[in-house]
Structure formats: C-alpha cells, structure tokens
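# Build me a model:
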Amino acid sequence: MPTRSDPEQSPGKFDSQNFLKQLTERPGVYRMYDDTGGILYVGKARNLRKRVSSYFRKSGLAPKTEALVGKIAAIEVTITGSETEALLLEQNLIKSLRPPYNILLRDDKSYPYIYLSSHSDYPSLTFRRGRTKKGGGIWFGPFPSSGAVKESLNILQKVFRIRSCSESYFRNRTRPCLQYQINRCTAPCVGFISPEEYQEDIRHASMFLEGKNPAIIQDLMQSMEDASRALEFEKAAAYRDQINNLRHVQEQQSVDGEGGDADVIAIAQDAGVVCIVVIIVRGGRVLGTKDYFPRYSLEQTEGELLASFLGQYYFGGDTRREIPRDILVPVAVDGQELLSQALSEAARRETRIRGNVRGERRRWLELAMTNARQTLLTHLASKETVYRRLLALRDLLELTETPSRMECFDISHSHGENTVASCVVFDENGPLKSDYRLYNIQDITAGDDYAAMRQVLTRRYRRMVSGEGKRPDLVFIDGGKGQLNVAREVFEELGISDIPLIGVAKGVTRRAGMEQLIDALTGAVFRVPADSPALHLIQHIRDESHRFAISGHRAGRDKKRRQSTLEGIEGVGPKRRRELIRYFGGIQELRKASVDEMAKVQGISKSLAETIYAALHDQ
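Sure thing, here's the model as predicted:
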C-alpha cells in the first residue's frame, strides 16, 4: 500500500522552525492536525510562509490561538494559483472537514460578493457580505478582499453609471438623487434612460465582472501613462491601484471552474524519495489533497511508479475508493489501457486515465505538480528525515561522531562567462540557508574549473584557519578526481588535516543513484546502494549546491548584461515586456498574477503565460 504522510507519523512537538524554512511564499490553503491525525483548523493565505509563521511568534497570540498552536502536530498545505482559488478551496474544506477551531457559520457569510438585483428593467449593482438564495438576482464572487470589491464597484458605477440604491428607495423617487448630479447614475428611477440602454450598461458591467471585457483596464492604463508623463505621480499611482483592484475582481476562479469529477495525480522525486499527490475534484470543485511517499526502486520510471500506485490506491485495502470518471496524470502510465478497463469495470461506467488535457483540467494537473514538488521539499527538510540520514552517513564514512555541519562546493559558468562558486551548508536540521555563500571567481582562465575550485576553497578556509569562519565536520566537492585533488592540495597548503574531504562524481552512466564517492585521504572510489539514506543525503546536498550555483550565476550574468527579470524568458521581447509592465504596473504585481491573468495581456498566449509564470517563480 502507498505510505500516506499522515500527521501521526510525526510524533512529539511540531517542528515549526524547520517546516517554515521550506514553506513557499505562494498563495494556498493550510490544514493543521493534532497528534491523533484529527483536523484542527483550515485557513487560506496570500503568502503561506508569512501567514503560517504568524501562529508561531513568541508573543501577541490570542488565547484561542495559543490553545490551537499547542495542539498542532502536523501541517499540510495545498498551493493554489491565486488567493481567490485559495478562498474557494478553504470554503470547500471547512464544509467537508468541519474543523473545531474554525467558526463554521463563517462558510458563506463573511466573504464579500457583488450582487446584481433581479429587477426586470433597472437592476442595481451592490456590495453584499454573504450570499443568500432569496430575491433571485446574480451573484459574483466570493472575493478575498472587501476593499478591492468596494473600490472596483466604485469604478464600475463611474464608468457604467449603474444605480446602487435599494429597491424601496428606487421605487419612491420623484426626482433624481445626488448620484445623478455627480454623474454616477443615469436616473432610471425617473425614466431619464430607457430600459434598453440601461440593460446594455448592465451587460457591459456583467461582462467585465466575468472577465470578458478588459477594455476598461486598457483605458486606465492609458490614463496612468498620461499622468506619469505629466509628472502627476500620485494620480498615476491611484490609477495603478484601480487597475490592480479591477484585475482582482475579474480574476478567474479556476478552483470552481469546469464541472465534472476527477482525481488529479502528480509525482515528484528527488534524493531517493518519491512523493505522489492526489487532488480530489468533485463537481468541478477541489475538495482536498492527499500526499503519499511510496517505497520504490530507482530503476522504476515514473510511468511504472504511477501504474503501481494507481492499482494499490483504488483496489488495495478492505474498502475501495470512489473511482471518478477522469484520472489525470502528468506522464503516460504503463499498462494504461488495461488499468483503465479494470477501473471502468469496478466503477460500472467508463473511467479514463488522461494526460493530454487542456483548459481547467490542465490547470488542475499543474497545481498538483506544484504541490508534489513543495510537499517533497518539505519532507526532505524534516528533522526526522535528516537525522536518520545523518546517522547512516556517519556509519557509511566511519566517522567517530555524527556530523553537525557539512559544506559542499560547486562551480557554475556559461562558456567561461561570469564564473561563480557556491558553498551550501547542511546541519542537523537540513539546509542552513543563512550560511550559504556565493563567490565571484576572478582572474582565472575562462572555463578553468580547477582554478575556480582552488580559489573558492582558499578564500573560504583561509578565513577559517585565521579564526574568522565556522569549522565544518565534513566537506563535499561536486566533481571527480580532478576537483578533489585540487581540494586536497588546498587543505594541505592550509594545514587542514582533520576534516574529511569527499568527492561526489556522477559515475559513468551519470544517473541518479549511480554516483561514485571518492575519499581524498585514501583515494578510494566506492559506490553506495541506491536505496541508502546516506546516499540520499549526499544527493540532496550536491543538488542543492548545484541549484544555488546556477541561480547565482544567472543572477550575476543578468546583472552584468543589465537585463530585467523578463529579459531571459524565451518569447518575451521588448514589446511583450512593455505590455506586461503596463498591464500589471510592475514586476511585483506580475509575480502575484496567475497564468490566466497573464494570458489576458495583449500578445501573451496561454502557453507563453505558463512559461513566464514558471520563470518568475523558479528564480
């Protein structure tokens, strides 16, 4: 059976510090569990790390919150494409899970909506907090921010001049009110506009609220640019805020999109661990997620892993799970036709295993992949996982003590340009990012990795010998015998003889799990079994040093070339960069936007929007 990441697998006090270090800053939903696996609380966040961190501050918590935090044994998160999607998922989870620390009556009664009344000729457009079934009419929402909704309604009433008064006030007017005098209403109460003309304004406003008419944003962008050119920066900033609020209101609510039932299954693997995430969608709504960490062999492909998982997930155990009409997967599953036939027979209707999907289902699949990567990252950084691997590493290298500080070095450049070296640090809690360092390598022959390695090691450990730097218990070099020989020479020159020095070479096949380890002291070359926790830790450290070196190299290269964040993205030329900045008002707002929001910009296709989103969030 698949191994579930159940909260009860994490005994003892919740390790908030380690959890928060790896938590994403993207929007999403978090679920808190007690030590029995029972749900305590469900919440949403625009920034998951910032919001969850607020529960663990040292002072200023309300008594109820302190009681909640004292019971937390595990936290699970689901990343969403936007804050609105997080809000909708939070609502669904509160309804289905009924967590004791949530105010259950809050479900649909505290979020802001925009309400279009049911008046046959002259409907009103108003702000409402909470949705009801009385009176008919059309509801737009819910929305995460009441301020954005009120400001956007203000703009819509200015542009389309739609009434905002109550029905009783509307029926008893004999002359136009002040709203008509200030050009905010067309005075339908006294017949100053025909029902046909008014309905046309209503149609335009509804189209905007459904995200089908971005013309008003284009007008506001032009006004913002005109104000900026006239040096009226406060006015330009006001237009920018209006644009942001309007985009927030018309944001597509993809979590509540296409109808239908589906299980969306994603897979991520790294450092000898596989994570499979299942997102459960029923009636077009995301109801929740489940995470699994199955045991596997490195020789298995992702298609083989998913085939094995699906069979156990739907047919294993005493009770069978509900089988939806669609099972969405990121890669082709081995024996897919046979498995689909078996699932269809069990469900007594057609069930399809699909990978090549579009629209909302594609977004569900991308959301599942994002969650799988984040969940795997959190799992790898957990204190329990790191400690188990440290013990295995101590035994493998026959160290007298468990290492409490390990450093790993890697070199990165593009054909010799802008060479940088990375030093990443791991301790008993996993990655110690505050101690990560990047070194700009200078005055060497372009592309000479040996000289670069000599320079960075000399600079790092000369300071340590002089008493200025921290002393590691173990040093890894990402490279083969050549790089390791350079490291050994540097240690000999500096008189360092009591720090083990290990080279990590990719091996002949250059496949994960086939790495060769080289001991600098003895020159011995040895391989470690692919399922060894010690090897998984070494892979994690090596991959982190490689990632940090590449990201540092790219940042330095782009700065040297005076490139903006968007310039390195394929398919985004000067014109498209300009349109993106005009539409969103800056890089900061662009980073917050979902793929669908980016695709609304002139000249940006859905596929290009996905590329831009990935580039901005991978940096």
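# CA only for contacts and neighbour counts going forward, please
OK.
# burial of the nearest residue to residue 233 once chain neighbours are set aside, as a residue count?
Computed as CA to CA, 6 or more residues apart in numbering, the closest residue to residue 233 that is not its neighbour in sequence is residue 227, at 6.6 Å. Neighbour count for residue 227, taken as other CA atoms under 10 Å: 18.
# dump the residue contacts of residue 227.
For residue 227, the contact set (CA atoms under 8 Å, 6 or more residues apart in numbering) comprises 233, 235-236.
# SS state for residue 275?
Under DSSP: H, G, I helix; E, B strand; the rest coil, residue 275 falls in the strand class.
# Quick one: neighbours of it, just the number.
The number of residues near residue 275, taken as other CA under 10 Å, comes to 25.
# Now the buried members of the contacts of residue 227.
Listed as buried from the contacts of residue 227 are 235-236; burial here means 16 or more other CA atoms under 10 Å.
# Kindly reformat the contacts of residue 227 as JSON lines containing secondary structure and distance to residue 375.
As requested, the contacts of residue 227 are exported to JSON lines (DSSP: H, G, I helix; E, B strand; the rest coil; distance: CA to CA, whole Å):
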{"residue": "233", "secondary structure": "helix", "distance to residue 375": "43"}
{"residue": "235", "secondary structure": "helix", "distance to residue 375": "44"}
{"residue": "236", "secondary structure": "helix", "distance to residue 375": "41"}
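# which element follows the helix ranked longest in the chain toward the C-terminus?
The single longest helix within the chain, with elements called by DSSP state H, is helix 533-560. Going down the chain from helix 533-560, the next helix or strand is helix 574-584, by DSSP states H and E.
# this one as well, want them side by side:
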Amino acid sequence: MRENDGESRRRPCLNFYIDRCTGPCAGMISRSDYRENVRRLSMFVSGSRTSVLDELDKKMRELSEALRYEDAAAMRDQLNALRSLDQRGSLDDTSHPVVAPIDLTEGLDDLQQALALPSRPRLIDGMDASNLGASEAVGAVVTFADGKPQRGGYRRFRIKTVEGQDDYAAVSEIAERRYGRLLSENAALPDVVLVDGGIGHLRAVRSVLDALGILEKTALLSLAKENETVYGAAAMLPLELPPRSAGKRLLMYVRDEAHRFAQHYHHILRRKFILE
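Model prediction:
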C-alpha cells in the first residue's frame, strides 16, 4: 500500500460499498490498520489460526467496553468470516491442484508413443511465467520424475531482462537461465519440456532451446488452459492425445503444478511489496 495524496485518491469500487474490501487504493483505511490486516492474514494462512481468532476476539471485547460498538461489530464480522472458512475445508486441501488418479505408466507410455520417443520420458519439466503488475514478472519450473513431482528440482525465477508484461520474453528468459545452467553443470536434461501457454510461448522457448543446441535432445510442448490443446514444437501442430487419456491428464497435472508454483512465488513477492 502506498500513501495517497489528494490528487491520486480515487473513489472506491463496489467491493468497498458491499463490505468486501477496505478500500486501500482509495485511502479509506490507514496504513497502520492495513498493515495490521495483512499481518493477521499472513498469520492465518501460515497456520496460526487460533492465535488470530483469539486476538480478534480480544480486540472486539476491548472495543465494546470502550463503547465503540460499530468498530466492535466490524471486528465481530471478521471473526465470523474467518470461522466460516472451516466449512470450506482446510488450507492444505487447496494448496495443490486437485488431480484425478492417473495411471503413471499408461501416461508415460502415451507420451512415448505420441512423441515417438525411444523410451518412456523419465524427466518432465513444466514451465510458467506470472506477472506481478506491469513492472514485475516471475516464473517457475517444476520437475517430474517418472510422472511424480520432484520438489528438489523446483526452481523460481525473478525475471530480470523484461520490461512490462511480455510473457513470451519472460518464458524465453526462464528457459535460457534454466537450461543454460543445466548445460554448464553438465546436469541431466529433461526428456520433455512443457510450457504453460500457446503457440507463441512454444515458439519463444523453441528459439532458446535451438540456440542452446538442445532442441533435438528434448521434446518441447505447450499446453494452454483454453481448449486444453497440446502443441508440439517439431511441427507446431496439435499432438494426438485423446482428451481423457492418461498422457493428456499427466501433462495437465504438470502444467497446473507449474502454474501453482509460479503463482505461489508471485504471492510471496506481492505480500512483501504490500508490507514495504
């Protein structure tokens, strides 16, 4: 949150008037109160649920004793809203994408056949970029081994060379840093690289892998949420994978995990930005 002067202050949106937002962008809440809300939210999502609820309950009683009934009522509403989250499942339930059971052997066999690989793909990388406003972008790569997430191979990237929102340039930088480093360390390259996006993202990463000399050593694919179409870099055509096949669902799992991991980093930086 930044301090607003008289000229930059604007009218709050509808969410403020229906009590779904405190209106920080319009200066409707003080910096100290906003920081306090962010601190409590951070504690709550980090698992300190009981501490936050006890703190709010104590504050509500203090406000009531001080005859500040409207403020006490607002605090009561916050308490009730947080307690209602129990009816929606725990935070851990939503920390990872929900995936239907996948026969990993069948999924890897599907990919081997569709990509004409000499053997089942053992290592699969998933890549995604996420924008934090016009001036900040981040990215992530997740690694799957034999169809299972290998979190020791997950990597986060703060985009350094791209100005503004340019997903193609962002995934290009991620690919160059990721695979340039693997080459410099003589580390194992993935059998499959999956980019979250469409043909434009695919072309951007293809150029990087070609320049690095590894385009012939790894199968490059893209998968966008729109229509869930898988494109292969070899011919820039849709890959022949039935929608309900284990191979298609495995790729969707990798794509969604890359997106989740990138978004998680995005949220970490956003929270840091708000608290500054």
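# what's the TM between chain one and chain two?
The TM-score (TM-score structural alignment, normalised by the length of structure 2) is 0.63; 204 aligned residues with a CA RMSD of 3.5 Å.
# For residue 435 of structure 1, which non-adjacent residue is closest in space?
Residue nearest to residue 435 of structure 1 in three dimensions, not counting chain neighbours: residue 425, with 6.2 Å by CA to CA, 6+ apart.
# For the stretch 401-550 of structure 1, which segments count as helices?
449-465, 481-494, 533-560 (DSSP state H, counting those that start in this stretch).
# how about the second one: buried residues?
If you call a residue buried by 16+ other CA under 10 Å, then helix 481-494 of structure 1 has these buried ones: 481, 483-488, 490-491.
# And that helix against structure 2, how far off on average?
Between helix 481-494 of structure 1 and the aligned residues of structure 2, the post-superposition mean distance stands at 1.2 Å (mean CA distance after the TM-score superposition for structure 1).
# got it, and the last one?
Helix 533-560 of structure 1 differs from its equivalent in structure 2 by a mean of 1.1 Å after superposition (mean CA distance after the TM-score superposition for structure 1).
# so where is stretch 442-455 of structure 1 in structure 2?
Aligned by TM-score structural alignment, stretch 442-455 of structure 1 corresponds to residues 160-173 of structure 2.
# which position in structure 2 aligns with the residue nearest to residue 435 of structure 1?
Match for residue 425 of structure 1 (TM-score structural alignment): residue 143.
# Show me what the longest helix of structure 1 packs onto, helices and strands only.
helix 383-397, strand 405-414, strand 417-427 (3 or more CA pairs under 8 Å, 6 or more residues apart in numbering; DSSP states H and E).
# Of those, which is nearest residue 434 of structure 1?
The minimum distance between residue 434 of structure 1 and these falls on strand 417-427, with 8.7 Å, by CA to CA.
# about what we covered before: if I pick the match of residue 425 of structure 1, what's in contact with it?
So residue 143 of structure 2 contacts 123-126, 149-151, 153-154 (CA under 8 Å, 6+ apart).
# which outside residues touch stretch 60-78 of structure 2?
Contacts for stretch 60-78 of structure 2 (CA under 8 Å, 6+ apart): 56-57, 59.
# Identify each buried residue in it, please.
Buried residues in stretch 60-78 of structure 2 (16+ other CA under 10 Å): 60-61, 63, 72, 75-76, 78.
# same check, this time on stretch 181-189 of structure 2
In terms of neighbour count (16+ other CA under 10 Å), stretch 181-189 of structure 2 has its buried residues at residue 189.
# Residues contacting it, please?
With CA under 8 Å, 6+ apart, stretch 181-189 of structure 2 has contacts from 123, 179, 218.
# now the residues you listed as CSV including neighbour count and distance to residue 243 of structure 2?
Formatted as CSV, the contacts of stretch 181-189 of structure 2 follow (neighbours: other CA atoms under 10 Å; distance: CA to CA, whole Å):
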residue, neighbour count, distance to residue 243 of structure 2
123, 20, 22
179, 19, 30
218, 17, 23
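# Of the residues you listed, which is the nearest to residue 250 of structure 2?
Distances from residue 250 of structure 2 to the contacts of stretch 181-189 of structure 2, taken by CA to CA, are shortest for residue 123, at 12.6 Å.
# for the closest one, what are its contacts?
Per CA under 8 Å, 6+ apart, neighbours of residue 123 of structure 2: 143-147, 189-192.
# swap in residue 170 of structure 2?
Residue 170 of structure 2 touches 129, 137-139, 159, 162, counting by CA under 8 Å, 6+ apart.
# For residue 37 of structure 2, see how far away residue 75 of structure 2 is.
Between residue 75 of structure 2 and residue 37 of structure 2 the computed distance is 11 Å (CA to CA, to the nearest Å).
# likewise residue 65 of structure 2?
To residue 37 of structure 2, residue 65 of structure 2 is 22 Å away according to CA to CA.
# Could you do residue 148 of structure 2 as well?
38 Å.
# residue in structure 1 matching residue 119 of structure 2?
Counting by TM-score structural alignment, residue 119 of structure 2 corresponds to residue 401 in structure 1.
# That match: neighbour count?
Neighbours of residue 401 of structure 1 (other CA under 10 Å): 10.
# Now for the nearest residue to it once chain neighbours are set aside, how many residues are close by?
Distances taken as CA to CA, 6+ apart place residue 394 nearest to residue 401 of structure 1, at 6.8 Å, with adjacent residues excluded. By other CA under 10 Å, 15 other residues sit near residue 394 of structure 1.
# which residues touch residue 394 of structure 1?
So residue 394 of structure 1 contacts 400-403 (CA under 8 Å, 6+ apart).
# Now the longest helix of structure 1: buried residues?
533-554, 556-557.
# Derive a ChimeraX selection command for the buried subset of the contacts of residue 143 of structure 2.
In ChimeraX, a selection of the buried entries from the contacts of residue 143 of structure 2 looks like this (16+ other CA under 10 Å):
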select :123,124,125,126,149,154
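# Distance to residue 108 of structure 2 for the contacts of residue 143 of structure 2 - can I get that in CSV?
Converted to CSV, the contacts of residue 143 of structure 2 look like this (distance: CA to CA, whole Å):
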residue, distance to residue 108 of structure 2
123, 10
124, 10
125, 14
126, 15
149, 14
150, 16
151, 19
153, 19
154, 20
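# and of the contacts of residue 143 of structure 2, the nearest to residue 231 of structure 2?
residue 126 (14.0 Å).
# how near is the closest one to residue 157 of structure 2?
Relative to residue 157 of structure 2, and taking CA to CA, residue 126 of structure 2 is found at 13 Å.
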